[in-house]
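**Q** Structure for this input, please:
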Amino acid sequence: MVVERVPARRVVGLAAPALVVLAAEPLYVLVDTAVVGHLGALPLAGLALGGVLFTQVATQLTFLSYGTTARTARLFGAGRRAEAVAEGVQATWLALAVGALVIVLGQLLAGPATRLLVGDEVVAAEAVSWLRIALFGAPMVLVTMAGNGWMRGVQDTRRPLRYVLFGNAVSAVLCPLLVHTAGWGLEGSAVANVVAQLLSAGLFLRALVVERVPLRPVPALMRAQLGMGRDLVLRSLAFQACFLSAASVAARTSVAAVGAHQVVLQLWTFLALVLDSLAIAAQSIVGAFLGADRREDAKGFARQVTGYGLVFGSCLGVLFAALSGVIPGLFTGDAGVLGEIPNAWWFFVALQPIAGVVFALDGVLLGAGDAAFLRTATLLSAAAGFLPLIWLSLAFGWGLSGIWTGLSAFMALRLVAVVLRTRSGRWAVPGAAV
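**A** This next block holds a predicted model:
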């Protein structure tokens, strides 16, 4: 049997727009930070705290995007585009329902949650004032996730790019006007974000309407989506437990260590977004192959995208190794922090080829709907690799080297798991249903 090789141009055509969409939420935060920063330290601290809480909620609900792509891509590959879009309709209803719940719970818990994270009542009050307004954008953020999910599934990544960029542009213009010109202060940034999120979500809703598919809710389909969602939420919680623990241990090491960890971790997060765009392309293509009963093509593409991930990650590793004497200085001039950065930097560089393969194969397995395996593999890798080494670092004073050894063990265990799973072929179950 001849296995079809997917043209690299097609992979890049799906991955490049997805990368911009993935970067949209950090861009919201970047614009807010730049604008609010001119109000002074207190509003900026309130934005930082409120933003962390809002982002944590959104991060746990990414199944509305990734889970929807997996289900939609199979139906699209089977030639059932209308049913694929119908999955997007149900994901959107689910987003609105979950978003409404987030608003209610968020309003009740905003005060206690902020006070739990920071002992300063004044900073907590600033964060609550921002968060209570920002929470009204939660349903719209989730609708946008669902819209991205079904559009990626039907291999349309260009419209989401336009929709999200439009929202970002509105926020970039409206935020300084409301914060400074209108004098609304910190609350103005929250209002600007809600307006921008409403406009972006409105475009995704309009896209569903023009597809001329039934728009009524179907509880059975929503329950099926929640099944995959449960596995993806548990997987996200494992990531959060690891990175929160790492930040906690770094903070207990020294001020310089936590600053250095923050710099390198932000670069790690940025490159994870870059590599995850390849995973999104893999998810869409693999799902379509399996939906079309082209099992061998799906397995062949898994090998192909593994090579892409390895090359991409290796290039990033070489680039950041070459810039090791330049990039840290762009983030800080503090001698203590700069002295600590090498203790994490070379782990960060060496992990890029591994991350390239892991993220690419995550996309393959997500496209196949193998979320249960990914959940278990992530939880076990965290429990056996990352978390023990992080807390041993605290106990024995290993500092950043110990923390990033933990991250390395976590990634190595995930690499072994996804490579063995992919080679087994058990994930490649053909058919239109996940």
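
**Q** all contacts plus neighbour counts: C-alpha atoms, from now on.
**A** Noted.

**Q** tally of neighbours for the closest residue to Ala247 other than its chain neighbours?
**A** Counting by Cα to Cα, 6 or more residues apart in numbering, Ala247 lies nearest to Val258, which is 7.0 Å off, once chain neighbours are set aside. Residue neighbour count, defined by other Cα atoms under 10 Å, stands at 22 for Val258.

**Q** Please apply the same query to the one 10 residues further on.
**A** For Trp268, the count of nearby residues is 18 (other Cα under 10 Å).

**Q** Buried residues, the helix or strand in which it is found. List them.
**A** In the assignment (DSSP states H and E), Trp268 maps to helix 255-291. Residues of helix 255-291 classed as buried under the neighbour-count rule (16 or more other Cα atoms under 10 Å) are 256-265, 267-268, 271-291.

**Q** For the comparison step, fold the sequence that follows:
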Amino acid sequence: MLPSTGQHRPVANARLLAAQQLQPCLSIPHTPQRLRCKAVLKASHRPCSQPAAAQLPQPCLAAAAPQRPQRLQRSVAARAAAADMGGSHSIDLSSSWSMPRRLQQLLKPSKYDAELLHLAVPALAAMMLEPLMNVLSAAFMGHLGTKQLGAVSLASLATSLATYVFSFLVFLTTPRVAAAHANGDSKTVNRLAAVGLWLALGTGLLVAVSLSFSAEAIVHALNPPEPEVSAYAVQYITVRSWGILAAMLGFVASGTYRGVKDTRTPLNAAIGAALTHITLTPLFILGFDWGVAGAALAATISQWVSCVMLLSLMFKRQLLHAADLLQPPRWHEVSPYLWKGAVLALRMVVTFGMVMFASAICVRAGAASQAAFEIIRQVWIISITFFESLNVATQAMAAGFLGRHDRTSAREVLQRALHLSCFAGLILGLLLFAWRGPLVGLFTKDAAVALLGGAVMPVIALCMPIDAGASIMDGGLIAAGQTNALSVVQVAGSLVQYAVLAVLVSRGYDSVAYVWGVLKVLSLARLSGGYWLHFVSGGSAYLHRGGVSSPQQQQQQ
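**A** Modelled structure (predicted):
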């Protein structure tokens, strides 16, 4: 017998492997299945042949499959369950610890990406217009004089707080309208829009009248340094307060459009308001010489232009009927808004107060610290707008799926938005860190302010992915109608911030870096609290194990 060579070893190994795989099949009585298996075994004699599993009948494959150890089977089952919890983004067992493979999966397009971007991009453009208009007003005020600019800045605190507190109208309208729209219930969509507008009209009139007639008392409480600043601030609040009613009506209209997955109409209204603002501001301030009152009037008229555009298009698109609007809401229709709105308003007052408290600490630390704090705040506001637009898209899509009781799709949308936002936050954070010097230089030429701002910018850059993820977690709670849980998380985080800042200041740690570091505690609380409520808690609206499954059920409760 000739000695075996390496050339024949693959053949022998192939035949041995085939025999092992086909042994269960060969024990079957004479059937066509057994004849086929014998043919495969015979083919394994050839040097170029290897027994392919695909050639075996299905029963043979089941019998020939190697048995996994029990521990491995449990591990596979656990990972399969985790993949089910994660929706379409399943876990690849062969590369679950491979970071490049994970990154590849993240960059791979999802079936939800197109709709997310379709909703987020117009929302982003609309959100960016308002801060740009504020910059324009500030520029004109600066040309009038320092006192006028200081008066507008001071008076804007009161009007901005009043508007910000009642922004809960858009949060409460969006998920309800989205749930009704997803089920094709246009009648409920019309009624929800009408009820929201009635509520906005009542609260808006109350706030506008209160601010207008108490402008002097409000300015006195703010304690401006000079009498002329006080006079200008009173003028601004008196005129600007009547734009708050338009803002509240616009909140309900925007929430309705978001609920039906339309973010382009609010963008068109924002463009109309911006064009009005750009035209009237120089005309009233410089042409008619109306000064601070002219600036307030231009801003108020631009808000009403946006409001009228939104409401008129709601009638045109059959999102609002005159019959529903003429029928006053009943108590059971308004009470969910009042209860949840009060909780959300408390949350907004607490978080707004936290920012004011932090700003006051920087004021006591010196003018350079206050200027650096304001620069970082403006950079942060502009940066977070990118993620807030994705938040809007998440609210509309997730609320629609939850309205159809499709928790799996809602969870997949939420997870995809979370992954995209955190990845975008990482990229944006790296850019902020790399360009921190030139970026701060755009706002100031003061060396001390630039030094402080450049020292704090890495804190903002490092926490940008946390801010991005926190925004999406907020959107998930709003989409599910769990706004009370959202308020609890944010109020608790703000109280922790108050306590930590008070302790640090008492010990002399009042620098801008410490203040901004503590402010990021709230972002971490929003991210971690939201993640637990969405993906761990038994009361989650996104898991198949209890909880509230749709915003409609939330409203009934």
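
**Q** Superposed, how do the two chains score by TM?
**A** Both chains were compared after superposition, and using TM-score structural alignment, normalised by the length of the first structure their TM-score is 0.95; 433 aligned residues with a Cα RMSD of 1.8 Å.

**Q** what's the mean gap between the helix holding Trp268 of the first structure and the aligned bit of the second structure?
**A** Compared with the second structure after the fit, helix 255-291 of the first structure shows a mean deviation of 1.0 Å (mean Cα distance after the TM-score superposition for the first structure).

**Q** swap in stretch 44-57 of the first structure?
**A** Mean for stretch 44-57 of the first structure is 1.4 Å (mean Cα distance after the TM-score superposition for the first structure).

**Q** Provide the aligned range in the second structure for that stretch.
**A** Counting by TM-score structural alignment, stretch 44-57 of the first structure falls onto residues 149-162 of the second structure.

**Q** do the same with stretch 321-336 of the first structure
**A** Using TM-score structural alignment, stretch 321-336 of the first structure pairs with 433-448 in the second structure.

**Q** Figure out how far that stretch is from the centre of its chain.
**A** How far stretch 433-448 of the second structure lies from its chain's middle: 28 Å, per Cα atoms, centre = their mean, to the nearest Å.

**Q** If we go by neighbour counts, what in it is buried?
**A** 433, 436-437, 439-441, 443.

**Q** do stretch 9-22 of the first structure as well
**A** 11, 13-22.

**Q** ok, back up a step: and the helix holding Trp268 of the first structure, which stretch of the second structure?
**A** Against the second structure, helix 255-291 of the first structure falls on residues 367-403 (TM-score structural alignment).

**Q** before we move on, what about stretch 351-369 of the first structure?
**A** Going by TM-score structural alignment, stretch 351-369 of the first structure sits over residues 463-481 in the second structure.

**Q** Please apply the same query to stretch 164-177 of the first structure.
**A** So stretch 164-177 of the first structure sits over residues 270-283 in the second structure, by TM-score structural alignment.

**Q** Need the contact partners of that stretch.
**A** 126, 129-130, 133, 136-137, 140, 294-295, 298-299, 301-306 (Cα atoms under 8 Å, 6 or more residues apart in numbering).

**Q** show me the contacts for the residue mapped onto Val512 of the second structure from the first structure.
**A** Aligned by TM-score structural alignment, Val512 of the second structure pairs with Leu400 of the first structure. Going by Cα under 8 Å, 6+ apart, Leu400 of the first structure touches 250, 257, 261, 340, 343-344.
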